[in-house]
Structure formats: structure tokens, C-alpha cells
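Colleague: Fold the stuff below for me.
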Amino acid sequence: MLTRLNFCGASPETIKALSALEGAANNLGLEASQLELVKARASQLNGCAYWVDLHTTDARKAGEADHCLRGVSARRETPFFSRRKHAALGWTVALTRLPLAHAPDADYEYQVANFSSKETADLTLAISTINRRNRLAVGLRRMPAA
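Modeller: Now for the predicted structure:
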């Protein structure tokens, strides 16, 4: 697949603003490896090879185990994740697949049972930010390095 448009070069002001938002989301106090797992999972769901590659690499650098990275798509069937990571991944799926289920109450309730209100708001911001980046990368065919 060929890249359709280098959106970073085509609209640097927009990318700068998006990067600032992501930078803020990354510095809200959420655990780094957990945040990278969330970003990798959203990117998997969106079929975004570029960001899957980047965030699985960053998750490893943040200390996430390979078996967790491999098991993220089957989180309900694995014993690999803490309750917080499990809740964060579930909330990620709920928000990434928003048109299918409209963020079910059960997913929200599990999220808030494991995170404070601030953490839930911060995680929701982080999820919305990676979903936005996924849409740019998939739509304009940004490819990971070979």
C-alpha cells in the first residue's frame, strides 16, 4: 500500500496541535506501559499498522512483557492483566468501537470501579487522541518503517 499523503508535511500546524494534545495526555499521570497498551489496542481495532508498530515498541520500552502485548486482543481469556489494565483495555474497546455499542454502562462501571474520576477523564482523552491519530494514518495510508 502506498502512502496517500504526508499529512505531517501537508498540515504542520494541525499536527503540532494534535501532538500537543497527545503530549498532554501522555503527562497526566497514567502508567506509561498501560497507556501504551491502550494505544496499541485502539490501533489494532482500527487496523492502523503504523501506530500498532510504534505503540507496541513503546510498550516494550516502558516495561510491558511480550506475552501481554500478544495477549492484548484476548484480554478476557488471559490472566496477564491487572484489574486496572483490564478495565483500561475494556474502556478502550468500548470507545474505539463506539458506533457498535455506544460505550456500554457495564464497561464504564468497570472503568470507574478501578480508576478515579480524573484518571477516567484522562484515559478517555488518551483513547480519543489515539483514535484521532489512527484515522489520519489509516485514511492517508501512513506506513510503518520496513
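Colleague: Could you use CA atoms for every contact and neighbour count after this?
Modeller: Noted.
Colleague: show me the contacts for the most centrally placed residue in the chain.
Modeller: Among the residues of the chain, the one closest to the centroid is Lys39, at 1.9 Å (CA atoms, centre = their mean). When the contact criterion is CA atoms under 8 Å, 6 or more residues apart in numbering, the partners of Lys39 are Trp51, Val52, His55, Ala126, Ile127, Ile130.
Colleague: and this one, so I can compare the two:
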Amino acid sequence: MNDRTNIHAAGGPLFKAWYDLSLQVEKCGLEKSLLELVKVRASQINGCANCLNMHTSDARKAGETEQRIHLLVAWEEAPCYSPRERAALGWTDHMTQVATKRAPDAVYEALAAEFSAEEQVKLTLAINIINGWNRLAVGFHLYDPALGWAA
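Modeller: The predicted structure follows:
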């Protein structure tokens, strides 16, 4: 891949604020394994190899099994996810593809049945953060040379 702008060096205070927000959302109080499933799912949709590499590893560290990680691509058909996880994954799919999928009432109702109003906002912010990181990683070809992956 061609070298592109180093966002860490060129991003200045605005990038630092973005990074700090990412760290805050990570500590929002939602289950770590749920957040990692959401990050993997959004990264699958966005085709971000870096984030898939990073967050599948983080999901394993959070206790996720290989089976549940591999089945995320077909989560709607896989019976191994809880109603709360299914609601979060449905919301992730729709928020990640908002231009075409929008936010239908049925998807929101499933979310509202499993998440408090505060948790809904936290989850949506987490989805926004991973989608932003996917776009930064894909757009700027971020990579970790030691891994050979975009980073």
C-alpha cells in the first residue's frame, strides 16, 4: 500500500479529542464483549481489515469464542446470541448502513426492549466511533508493519 498521511502526526488537537472520546466510550459501562461484537460487526460491513484484526483479538480476550466471532457475519441466522446482543447487532447493522437501511421502528423497538435510554445512546456512540475508526483506517491505510495488517 502507498504511504498516506499520518493521522497521529497531522491530526493535531482535533485528532487527540477524537482519540480521547474513543477511550471514554470504551469505558461507558456497556459489556466489553458486547462492544467488541459490535466493533467486529461494523468492521465486517465496512471491510476494515485493521479493525477486524484488532477487534477479533480483543473479543477473544473478552471471552468470545471462535464460533461466535465467525458467526457474526450471519448473526441473524445464528442462535448463539442473546436477545440483548441481537438487538445491539441489529442496531449496528442499521446505523452502519444508515443511508440505505435507515432506523426502522422494529429495529429500534428491539433495541429499546434490551437497552435503557442511556445505554441506547452509549451504544450508538460506540457504533459511531468504530465506524469513524474504520473510515480513518481504510482511508489513510493505517497499518502496523509488525503485523502486516492495516492498523
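Colleague: Could you list which of the contacts of Lys39 of structure 1 belong to helices?
Modeller: Mapping these onto helices (DSSP state H) picks out Trp51, Val52, His55, Ala126, Ile127, Ile130.
Colleague: For the closest residue to Arg84 of structure 2 other than its chain neighbours, give me its contacts.
Modeller: In space, and not counting its chain neighbours, Arg84 of structure 2 is closest to Glu114: 5.2 Å by CA to CA, 6 or more residues apart in numbering. Taking CA under 8 Å, 6+ apart, we find Glu114 of structure 2 in contact with Pro83, Arg84, Ala87.
Colleague: Narrow the residues you listed to those that are buried.
Modeller: When burial is judged by neighbour count using 16 or more other CA atoms under 10 Å, the buried members of the contacts of Glu114 of structure 2 are Arg84, Ala87.
Colleague: follow-up on the earlier one: the residue nearest to the centre of structure 1: which element?
Modeller: Using DSSP states H and E, Lys39 of structure 1 maps to helix 32-45.
Colleague: cool, and Glu118 of structure 2?
Modeller: When elements are defined using DSSP H and E, Glu118 of structure 2 is found to belong to helix 117-139.
Colleague: Could you list every helix and strand in contact with that helix?
Modeller: Other elements packing on helix 117-139 of structure 2 under the criterion 3 or more CA pairs under 8 Å, 6 or more residues apart in numbering; DSSP states H and E are helix 12-26, helix 32-46, helix 49-61, helix 83-96.
Colleague: Buried residues in the last one, which are they?
Modeller: Applying a neighbour-count criterion of 16+ other CA under 10 Å, one finds 84-96 buried in helix 83-96 of structure 2.
Colleague: for the shortest one, same thing?
Modeller: Of the residues in helix 49-61 of structure 2, those buried by neighbour count under the rule 16+ other CA under 10 Å are Ala49, Asn50, Cys51, Leu52, Asn53, Met54, His55, Thr56, Asp58, Ala59.
Colleague: same thing with stretch 25-34 of structure 1?
Modeller: Buried residues in stretch 25-34 of structure 1, defined by neighbour count with 16+ other CA under 10 Å: Ala25, Asn26, Ala32, Ser33, Gln34.
Colleague: Return the residues in contact with the second one.
Modeller: Under the criterion of CA under 8 Å, 6+ apart, the contact list for Asn26 of structure 1 reads Ala32, Leu35, Ala126.
Colleague: so how far is Cys68 of structure 1 from Gln124 of structure 1?
Modeller: Actually, residue 124 of structure 1 is Thr rather than Gln. For Thr124 of structure 1, the distance to Cys68 of structure 1 (CA to CA, to the nearest Å) stands at 21 Å.
Colleague: how long is stretch 55-67 of structure 2 from one end to the other?
Modeller: Taking CA to CA as the measure, stretch 55-67 of structure 2 stretches 15 Å from start to finish.
Colleague: repeat for stretch 23-39 of structure 2
Modeller: From the first residue to the last, stretch 23-39 of structure 2 extends over 14 Å; the measure is CA to CA.
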